[in-house]
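Undergrad: Predicted model, plus sequence, below.
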Amino acid sequence: MVTLQPIAPQDIEAESFRIIEHELGTTDCTPEEFAVVRRIIHATGDFSFAETLRFHPQAISAGLAAIRSGKNILVDVNMAASGVSTGLLARFGGRVICRIAEAETAAMAKANTTTRSDAAISRSVADNIGIVAVGNAPTALLKVMELIDQGLFNPDLVIGVPVGFVNAAESKEILVRQPYPFITTLGRKGGTPVAVAAVNALLRLA
């Protein structure tokens, strides 16, 4: 017979964090990095992210500076746009941008024979982007890195955690070698919940 633990609704997140901290034990993360790791584990139930997450040394400071300066957050899919804590972001003057479902994005993708994810990123470079968060499409992450390399895009932080079997792990292997601030996870695992959890952790830290 299963015995459920009685707990008040407002205490569920705090108790979840306590359990995560207890089971995870000591890590090599900074307190700010741990806040990101903890929220990702909370969102996924997967403790392996504590081993596979990688942070550029300036990732946290760059992300917080971008949020506090009122810059926008670019995401690759509408699910991510729905998951980001827009109320917290709005306090700083920023907003979430996602162009994946816009007709202009589909037209550009067709004209250039690219994916809509590729086109959506290209259409957003002039939108005062502070953080890019990619959890679904490797092509979006590859386009972000391509535009940065070309000097056409300059986000403060790239959160690149696409999930999947085709170019997901490979795109993250490229990101982890870049000199600019990033948060990524090695291997095939990742996904929109991971990207959103990282963004929301930064918003709470800010």
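TA: That came through, no problem. Numbering: from 1, shown residues only.
Undergrad: contacts and neighbour counts: CA atoms only from here.
TA: Noted.
Undergrad: is it true that Leu152 lies in a strand?
TA: No. Assessed by DSSP: H, G, I helix; E, B strand; the rest coil, Leu152 does not belong to a strand; its assignment is coil.
Undergrad: What is the helix or strand hosting Leu74 packed up against?
TA: Leu74 is part of strand 72-75, with elements assigned from DSSP states H and E. Strand 72-75 sits against strand 96-97, strand 129-134, with contacts defined as 3 or more C-alpha pairs under 8 Å, 6 or more residues apart in numbering; DSSP states H and E.
Undergrad: rerun at 10 Å
TA: helix 59-68, helix 78-83, helix 86-91, strand 96-97, helix 116-122, strand 129-134, strand 157-160, helix 192-205 (3 or more C-alpha pairs under 10 Å, 6 or more residues apart in numbering; DSSP states H and E).
Undergrad: What lies in contact with the third one?
TA: This means helix 86-91. 67-68, 70-73, 93-96, 199-200, 202-204, 206 (C-alpha atoms under 10 Å, 6 or more residues apart in numbering).
Undergrad: Return the members of those residues classed as buried.
TA: For the contacts of helix 86-91, a neighbour count by 16 or more other C-alpha atoms under 10 Å gives the buried set as 67-68, 70-73, 94-96, 199-200, 202-203, 206.
Undergrad: Report the distance from stretch 109-116 to the chain centre.
TA: 24 Å (C-alpha atoms, centre = their mean, to the nearest Å).
Undergrad: also this one, for the comparison:
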Amino acid sequence: MYIQKPMEIENKSMDIIDESLKDVNFEGLDLQIARRMIHTTGDVDYRHIISFKNNFSAQALEAIKNGGTIYSDTNMIIAGVNKPALAAASCDIITLVSDKDLAAKAKERGTTRSLIAIEEAVHRGIRMFAIGNAPTALFRLIELIREGKCDPLFVIGVPVGFVGAAESKEELRTVDVPQITTVGTKGGSNVAASIINAILYENNRQDIYATK
């Protein structure tokens, strides 16, 4: 026999995850984010590579409470975000990587669409960022922050891969903005989405308690 009820499956998974987290010191929303990241990846080793900086969880929760647009570097992040929870927070999430004009501009400049798209997102005044795939987008965002052209409310920087991913996250950790990263090559769009969802669930939970 095997477990078939969805909530029972998730609860059992979280029990296993919580057992693995006994050797780390995550608390509050940091803990809920770590649980979601591990649940999404099936990889308990994530507990040793998650880096929170500059009060990320509290700052990200506050930003989401105020509504607005989250910029994503992939459609996969958008697909993984819980849409009812997003709507309840009066937030939306967009990506610009498929924009034809930006793609043409990237070709002309000999760079990636992700880099050009992050420039456009900053130009539009977006201040919440989730990057799960493209190190070039994260590197360019860091440059824009240092140039004083962008002041993010938070950055989720978890690009995955072997070329530039670890380095871009290491570079982000030198910048004084609310952020979460993974150390090394692990990460991805599913991880970025799980982080957003954890924050959205906490926002909705607090809203429910506030109305009681």
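TA: Nice, thanks for sending it over. All values derive from a computational prediction rather than experimental measurement.
Undergrad: Fetch the TM-score of the aligned pair.
TA: The TM-score (TM-score structural alignment, normalised by the length of the first structure) is 0.93; 203 aligned residues with a C-alpha RMSD of 1.4 Å.
Undergrad: quick one on the thing from earlier: average offset of the strand holding Leu74 of the first structure relative to the second structure?
TA: Overlaying the second structure shows strand 72-75 of the first structure at a mean distance of 0.8 Å from the equivalent residues (mean C-alpha distance after the TM-score superposition for the first structure).
Undergrad: how about that strand, aligned to which bit of the second structure?
TA: The aligned range for strand 72-75 of the first structure in the second structure is 69-72, by TM-score structural alignment.
Undergrad: hmm, who's touching the matching stretch?
TA: Contacts for stretch 69-72 of the second structure (C-alpha under 10 Å, 6+ apart): 63-64, 77-78, 90-97, 114, 117-118, 121-122, 125-133, 154-156, 189, 192-193, 196.
Undergrad: before we move on, what about stretch 16-35 of the first structure?
TA: Under C-alpha under 10 Å, 6+ apart, the answer for stretch 16-35 of the first structure is 12-15, 36-42, 45, 47, 50-51, 53-55, 57, 59-61, 183, 197-198, 201-202, 204-205.
Undergrad: Narrow those residues to just the buried residues.
TA: 36-42, 47, 50, 53-55, 59-60, 183, 197-198, 201-202.
Undergrad: What's Asp99 of the second structure aligned with over in the first structure?
TA: Aligned by TM-score structural alignment, Asp99 of the second structure pairs with Glu102 of the first structure.
Undergrad: If you could redo that for Asn82 of the second structure, that was the one I meant.
TA: Match for Asn82 of the second structure (TM-score structural alignment): Ser85.
Undergrad: Quick check: the residue nearest to that match when sequence neighbours are not counted vs Ala101 of the first structure, distance?
TA: Closest residue to Ser85 of the first structure apart from its sequence neighbours, by C-alpha to C-alpha, 6 or more residues apart in numbering: Asn200 at 6.2 Å. In this structure, Asn200 of the first structure and Ala101 of the first structure are 23 Å apart, going by C-alpha to C-alpha, to the nearest Å.
Undergrad: what about Leu4 of the first structure, how many residues close to it?
TA: 6 (other C-alpha atoms under 10 Å).
Undergrad: If you could redo that for Val160 of the second structure, that was the one I meant.
TA: Neighbours around Val160 of the second structure, by other C-alpha under 10 Å: 23.
Undergrad: Which residue of the first structure is paired with it in the alignment?
TA: Looking across to the first structure (by TM-score structural alignment), Val160 of the second structure lines up with Val163.
Undergrad: can you check Asp176 of the second structure too?
TA: Asp176 of the second structure maps onto Pro179 in the first structure, by TM-score structural alignment.
Undergrad: Now for that match: which residues touch it?
TA: His56, Pro57, Gln58.
Undergrad: need the residues you listed in TSV with distance to Pro6 of the first structure, can you?
TA: Compiled in TSV, these are given as follows (distance: C-alpha to C-alpha, whole Å):
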residue	distance to Pro6 of the first structure
His56	40
Pro57	41
Gln58	41
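Undergrad: how do those look in the second structure, which are kept?
TA: Contacts conserved in the second structure for the contacts of Pro179 of the first structure, using both residues aligned by TM-score structural alignment, their matches' C-alpha atoms under 10 Å: His56, Pro57.
Undergrad: Of the contacts of Pro179 of the first structure, which is the nearest to Ile174 of the first structure?
TA: Nearest to Ile174 of the first structure among the contacts of Pro179 of the first structure, counting by C-alpha to C-alpha, is His56 at 13.1 Å.
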